[in-house]
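S.K.: Provided below for reference: sequence and predicted model.
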Amino acid sequence: MFWVSRLCDAAAVNIRQISMGLLIYRLTNSPIILGGLILARAVSLMALALYAGAIADRSQKKYIIQIAGAVDVFIVLVVFFSLISGYLSVENAGSWWVLIAVSFIDGLATTFKGPAADAIVVEVVGERLITNAVALTQVGQNTLRLAAPVIAGAIIDHYGFEVAFEVMAGIYIVAVVFLIFIPPSSKPVPSDRPIMNDIKEAWGYITKEKHIFLVLIVVLAITLLSMPYRQLMPIFTEDILKVDATMLGILQGVSAGGAIIGGIVIASLPSNRKRGTLMLLSGLALGISLVFFSFSTSLSLSLAMMVIVGLGQAGRMTLSVALLQYYTRSDYRARVMSFYGIEIGLSSLGTFFAAALAEGIGVEWAVGSLAFILIAGIVLSFFLMPQLRKLD
């Protein structure tokens, strides 16, 4: 039930990402406002992420995920009614503020849902199977990433954004309902201590455990430098490749296809073998493929590069989460994953920076330059961080 709920949530998230980004870019034709959409979400992610992890360690994680899911339903319906009422339109200049506002609220919901959903997995499957479980979950989510963006693009092209958000709301509702049937997986650990003390304690634990600290640092760098392409994809499809929303969905989908292959490969590997090296190689594959994608004007080459990008993303996401959960003590997991959540917020700052660069020098150089830096950073990590490379 939990697996199905997470897959429904992933499907809705993928539809929302393509719909929100493309909608605000068509309303404004501005890379900087598209970046602002991501920045609004990042601000809320970073503001409360550490508190969210501490609260998840003290509370029943299932209920946190349910409440956050209900908030997701609410914000999608706000956009839906804004569209069908005609308020959110090109003719109504400045109406895009609605998308910025709901993006901020979405960030708040994700802030609490992320650490709870990540931390609950190991309670369900146990430590020994965590890598396989995370990998298989990634395969399921990436299967939806293969289909959901294409379906979203086709719906937008043929029926409009209103129907896309209506479908999204229905999927979010299903995700919340399925959680009802999941029994509580663990007893919350109550505490009378101030939450800030828990956060400081978690930070002290992270800095003391060098394996965890190094994984977080490297994941931050990879995410910061590689993720902007995804949020800025509407600019590539509208201005560089000059294709419709369906093809935007296909580009996202083939990336998911590569991620599926990567997830299956990782899930089939012997447990706890050279995961640090594989994570670094995933980052290297990401950087190289993004350089080629950034400067491509050929749809065929862009599609091919998206497959490799997907392979790299699968390795980065699966192995980083598996390493963090494997090396983290159970009473710290949600708080450590909340630091991981802050890194996602920081990566959105990277996207905003890339969007600002795209306004001035073009999206190709903005994304391509970050990819070049990523390649250089990974190569240096191989030589300067042998302890990370040797992590199993």
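M.R.: Structure's in. What do you need? Numbers count the residues shown, from 1 in each chain.

S.K.: hey, let's count contacts and neighbours off CA atoms from now on
M.R.: Noted.

S.K.: okay, strands next: where are they in the stretch 101-250 of the chain?
M.R.: When secondary structure is read from DSSP state E, counting those that start in this stretch, the stretch 101-250 of the chain shows no strands.

S.K.: so residue 275 makes contact with residue 388?
M.R.: No. Contact criterion CA atoms under 8 Å: residue 275 and residue 388 do not qualify, at 9.0 Å.

S.K.: whichever strand or helix holds residue 311: how far from the chain's middle?
M.R.: If you go by DSSP states H and E, residue 311 is part of helix 299-327. Offset of helix 299-327 from its chain centre (CA atoms, centre = their mean, to the nearest Å): 11 Å.

S.K.: could you do stretch 99-112 as well?
M.R.: Centroid displacement of stretch 99-112 relative to its chain, using CA atoms, centre = their mean, is 13 Å.

S.K.: contacts for that stretch?
M.R.: Contact partners of stretch 99-112, identified using CA atoms under 8 Å, 6 or more residues apart in numbering, comprise 20, 24, 36-38, 40-46, 48-49, 52-53, 56, 64-65, 68-69, 71-72, 75, 78-79, 338, 341.

S.K.: and here is the other one:
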Amino acid sequence: MGGTGLSPPDGDNIPAPVRFRPELGPAAGRPLRWPGALRYRDFRLLWLGQLFALSGFWMQSVAQGWLVLELSDSPLLLGIVSAAANIPIFLLSLLGGAVADRVDRARLVVATRSVLAALTALLALLVSLKLITVPVFVGLVGLMGVVWAFDIPARQSLIPALVPRRALQDAVALNSAVANGTRIVAPALAGVLVGLIGTAGVYWLTSACYLGLVWMAAKIRPRRPDAPDPPVRTTVWQDAIGGLGYIWSNRPVFSLLLLSLIPSVFGMAFVPLVPVFARDILRVGAGGLGLLYGASGAGALLGSVAVAFVGTRLPRGPVLLASGLAFSLAVVGFALVSHFGLALLALTAAGFTQALFQTLNTGLALGATPAAYQGRVMSIYMLTWGLQSLGSLLAGALADRVGAPLAVALIGVLSFGFVTAVWAASRPLRRLK
């Protein structure tokens, strides 16, 4: 992501942790405190808002995939819809980061999430009235992608302004935990709800979830003003070019950036095709689709936790290679199975290894980058994540010609070969400890 634009505030500038007295329970009358970074009111508001918003996002992902199959049986359309959301993120992420550095980020989150809630409600209305068409659907998803390009940098760069420096790592971990935790529960819930209230009902619920973040973000009042940095003489585009030059000159970071393309262009390209597997191959319906997404999320949550173990006990370089190769094999395994239980196991493994690989990759890149370039390096990483649309289009086109299982298997093989080639060609990667 883009840089924060703010240095983490000192503890003296943060509101005191809120204490409360429960009315019931053995500890009644004794002051209790929220754990970790949740002690800080403004971060707690953002975290709770994220709980609403990310639950809505994952429910929307299930409804979106199922609606595409209701509108058209073409796997290519699944890739096109994914591309419509990701291409604006790829093109506008640097601009979104620049805007986040120049305005009140909490208010920007209120604005972006209000627009997303409105667009989702419009989509729900069109589906309810049976007026939705493929071009309108793709257009609305594309508009959401434009808003996400501004929303994501704003939310990520708001975190350091809400906690003291000593609590920043805990805040980032809690933010990651809520992302992966909702990825487990929300898709499974959405799969059940699609069968009960239809895709339109899930979209209405998603809109309400987005308003939950609007409500929470509107209450954020950090004592340290979330103000822009002093004006600089360079533009965001000049800074971006400078960041590209730095990455090109730093071979370890450049190699890590190449490796980061794996979950974007290759590995995660199979995700838009999961609804095809749920309906046509595994024959488990919308409820099973939610469980498939939930299995991937459970693996990702475990992978995020595993990073802490790896960082202190194992050499990170070899683990990075092993996780990248294992992720590729898990994708191939998912493509080849026809039993629902084995598919759940394969997606759990894919989620675990993908989260381990991506988190290690990002951490190693930050560790090899001086502070002056970290923001730009992360914004360029965000550009690579936007390249997922290319992989989705490739997967959709292949699935149209050779079927979803063979297409996903080929993607896994390409991913395995890419990891091996980059690792073999990069001496700095092989020296990572």
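M.R.: Great, that's in hand. Remember, predicted model here, so these are calculated numbers, not experimental data.

S.K.: got a TM-score for the two of them?
M.R.: The TM-score (TM-score structural alignment, normalised by the length of the first structure) is 0.89; 386 aligned residues with a CA RMSD of 2.5 Å.

S.K.: circling back to that earlier point, for the helix holding residue 311 of the first structure, give me the average deviation versus the second structure.
M.R.: Helix 299-327 of the first structure, aligned to the second structure and superposed, deviates on average by 2.1 Å (mean CA distance after the TM-score superposition for the first structure).

S.K.: residues of that helix that come out buried?
M.R.: 299, 302-326 (16 or more other CA atoms under 10 Å).

S.K.: for the helix or strand following that helix, the distance to its chain's centre please.
M.R.: Per DSSP H and E, the first helix or strand lying C-terminal to helix 299-327 of the first structure is helix 333-361. Averaging C-alpha positions (CA atoms, centre = their mean) puts helix 333-361 of the first structure 10 Å from its chain's average.

S.K.: and if you look at stretch 118-125 of the second structure?
M.R.: 22 Å.

S.K.: onto which residues of the first structure does that stretch map?
M.R.: On the basis of TM-score structural alignment, stretch 118-125 of the second structure is assigned to residues 74-81 in the first structure.

S.K.: pull out the buried positions in the matching stretch.
M.R.: In stretch 74-81 of the first structure, counting by 16+ other CA under 10 Å, buried: 74, 75, 76, 77, 79, 80.

S.K.: can you lay out the residues you listed as TSV showing secondary structure?
M.R.: Below are these laid out as TSV (DSSP: H, G, I helix; E, B strand; the rest coil):
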residue	secondary structure
74	helix
75	helix
76	helix
77	helix
79	helix
80	helix
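
S.K.: leaving out chain neighbours, which residue sits closest to residue 317 of the second structure?
M.R.: Excluding its sequence neighbours, the residue lying closest to residue 317 of the second structure (CA to CA, 6 or more residues apart in numbering) is residue 432, at 4.6 Å.

S.K.: what angle sits between the helix holding residue 311 of the first structure and helix 333-361?
M.R.: Following axes from the mean of the first three to the mean of the last three CA atoms, to 10 degrees, one obtains 150 degrees for the angle between helix 299-327 of the first structure and helix 333-361.

S.K.: which other helices and strands does helix 299-327 of the first structure contact?
M.R.: The helices and strands touching helix 299-327 of the first structure, judged by 3 or more CA pairs under 8 Å, 6 or more residues apart in numbering; DSSP states H and E, are helix 130-159, helix 210-226, helix 245-268, helix 275-294, helix 333-361.

S.K.: turn those helices into JSON lines, including mean neighbour count and distance to residue 203 of the first structure.
M.R.: JSON lines is the format used below for those (neighbours: other CA atoms under 10 Å; distance: least, CA to CA, whole Å):
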{"stretch": "helix 130-159", "mean neighbour count": "23", "distance to residue 203 of the first structure": "23"}
{"stretch": "helix 210-226", "mean neighbour count": "21", "distance to residue 203 of the first structure": "9"}
{"stretch": "helix 245-268", "mean neighbour count": "24", "distance to residue 203 of the first structure": "29"}
{"stretch": "helix 275-294", "mean neighbour count": "23", "distance to residue 203 of the first structure": "22"}
{"stretch": "helix 333-361", "mean neighbour count": "24", "distance to residue 203 of the first structure": "8"}
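
S.K.: make a markdown table out of those and add distance to residue 110 of the first structure.
M.R.: Converted to a markdown table, these look like this (distance: least, CA to CA, whole Å):
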| stretch | distance to residue 110 of the first structure |
| --- | --- |
| helix 130-159 | 16 |
| helix 210-226 | 17 |
| helix 245-268 | 21 |
| helix 275-294 | 24 |
| helix 333-361 | 9 |
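
S.K.: for residue 182 of the first structure, which of the ones you listed is the nearest?
M.R.: Among those, the nearest to residue 182 of the first structure by CA to CA is helix 130-159 (16.8 Å).

S.K.: about what we covered before: residue 196 of the first structure: which of the helices and strands packed on helix 299-327 of the first structure is closest?
M.R.: Closest approach to residue 196 of the first structure among these is made by helix 333-361 (11.3 Å; CA to CA).

S.K.: ok, the residue most central in space within the second structure - contacts?
M.R.: Nearest to the geometric centre of the second structure sits residue 179, at 7.4 Å (CA atoms, centre = their mean). Applying CA under 8 Å, 6+ apart to residue 179 of the second structure gives the contacts 50, 51, 54.

S.K.: okay then, goodbye and thanks.
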